[in-house]
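Asker: Quick one, what's the 3D model for this:
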Amino acid sequence: MKPKRKSGLVILIAGVACVIGACFLKDEYYANMLRAWGIAWVVNGFLQLRQYFYYSKPEHQAEYEEKQAEQRINQKDERKIMLRQMAGHKCYQIMFFVLLAVSFLFALLRVEWWITAIVCLLWVAQYVMGIVLFRYYEKRL
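Answerer: A predicted model of the protein is given here:
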């Protein structure tokens, strides 16, 4: 089995397009932002292509097959599934309180009202999504 090259190439091309597009922007702020995204995508695409070429060599084929088999097993392993669910739940809990703390800190620091409002809305949206997803999975199972 050969590794997939397509995603790395697409990311690399998108990154190069962003870097080139940044050259044509007049606003320096947006040009720098687009250039930074482009560089990040170029590096990501390059690393994926490097991994593709590494595993496509015949001497590394057995290593690639072993890695694929381990990934297939980990996807179906009940313990790993439970660990991923626990990690996701803990991440949800931590981000819930982080968003609350950041919105409170922004309010104390008198940051512009719309920035504080966005963080508060993200906090509310996360809470509502948690309830909606819980009820969806409760009915589904």
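Asker: make it CA atoms for all contacts and neighbour counts henceforth
Answerer: Noted.
Asker: Next, the buried residues of the longest helix anywhere in the chain.
Answerer: Longest helix of the chain, by residue count under DSSP state H: helix 78-108. Under the neighbour-count criterion of 16 or more other Cα atoms under 10 Å, helix 78-108 has 96, 99-100, 103, 106 buried.
Asker: show me where the chain has helices.
Answerer: Secondary structure of the chain by DSSP H: the helices cover 6-23, 28-55, 61-76, 78-108, 113-140.
Asker: The buried residues of helix 78-108: which two are farthest apart?
Answerer: Farthest apart among those by Cα to Cα are Phe96 and Phe106. That separation is 15.7 Å.
Asker: Could you check the angle the longest helix of the chain makes with helix 113-140?
Answerer: 150 degrees (axes from the mean of the first three to the mean of the last three Cα atoms, to 10 degrees).
Asker: structure for this one too, so we can compare:
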Amino acid sequence: MKPKGKGSFVIFIAGAICVLGSFFLKDEYYANMLRAWGIAWVVNGFLQLRQYFYYSKPEHQAEYEEKQTERRIGLKDERKIMLRQMAGHKSYQIMFFLLLAASFLFALLRVEWWITAIVCLLWVAQYVMGIVLFRYYEKRL
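Answerer: Okay, here's the model as predicted:
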């Protein structure tokens, strides 16, 4: 089985286009933002392409097959499924309290009202999303 590298090439090219496009923007703030995204995509695409070319060589095919087999087994392994669910639940809980603390801290520091409102709305959206997804999965399973 040969590794797939089409997506990594697209990411690399998109990043290069962003970096080149940033030089034509007059507003420095947006140019820097576009340049940062482009550099991140170029690095990501480069690392994926390097991995693609490494596993494309015939001497690394057995290693690639072994990694793919482990990945397929890991996706169906009940213990790993439970670990992923626990990690997702814990990250949900941590982000719930971090957003609450950030909104409280922003209110104490008298940050502009709309920034505090956005963080509060993210907190509420996460809470509502948790309830909706719980009810969806409760009916589905």
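Asker: Now the TM-score, please.
Answerer: Comparison of the two superposed chains (TM-score structural alignment, normalised by the length of structure 1) gives a TM-score of 0.99, and 141 aligned residues with a Cα RMSD of 0.3 Å.
Asker: if we can go back for a sec, any idea of the angle the longest helix of structure 1 forms with helix 61-76?
Answerer: Helix 78-108 of structure 1 and helix 61-76 are oriented at 70 degrees to each other (the same axes, to 10 degrees).
Asker: Surely Ser103 of structure 1 and Cys120 touch.
Answerer: Yes: shown here, Ser103 of structure 1 and Cys120 form a contact pair, counting by Cα atoms under 8 Å, at 5.8 Å.
Asker: circling back: and which of the buried residues of helix 78-108 of structure 1 is nearest Trp41 of structure 1?
Answerer: The nearest member of these to Trp41 of structure 1, counting by Cα to Cα, is Leu99 at 27.7 Å.
Asker: Surely that closest one touches Cys120?
Answerer: Yes: with contacts counted by Cα under 8 Å, Leu99 of structure 1 reaches Cys120, the gap being 7.2 Å.
Asker: Aligned to Met129 of structure 2, what sits in structure 1?
Answerer: Aligned counterpart of Met129 of structure 2 in structure 1: Met129 (TM-score structural alignment).
Asker: contacting residues for that match?
Answerer: By Cα atoms under 8 Å, 6 or more residues apart in numbering, no residues touch Met129 of structure 1.
Asker: quick one: it and Met86 of structure 1, what's the gap?
Answerer: In this view, Met129 of structure 1 and Met86 of structure 1 are 17 Å apart by Cα to Cα, to the nearest Å.
Asker: Please apply the same query to Ile94 of structure 1.
Answerer: From Ile94 of structure 1 to Met86 of structure 1 the distance is 12 Å (Cα to Cα).
Asker: and the counterpart of Lys6 of structure 1 in structure 2, what is it in contact with?
Answerer: Here Lys6 of structure 1 is matched to Lys6 in structure 2, going by TM-score structural alignment. Under the criterion of Cα under 8 Å, 6+ apart, Lys6 of structure 2 has no neighbours.
Asker: in structure 2, what residues pair with stretch 25-45 of structure 1?
Answerer: Aligned using TM-score structural alignment, stretch 25-45 of structure 1 spans residues 25-45 in structure 2.
Asker: Centre of the chain to that stretch, how far?
Answerer: Relative to its chain's centre, stretch 25-45 of structure 2 lies at 17 Å (Cα atoms, centre = their mean, to the nearest Å).
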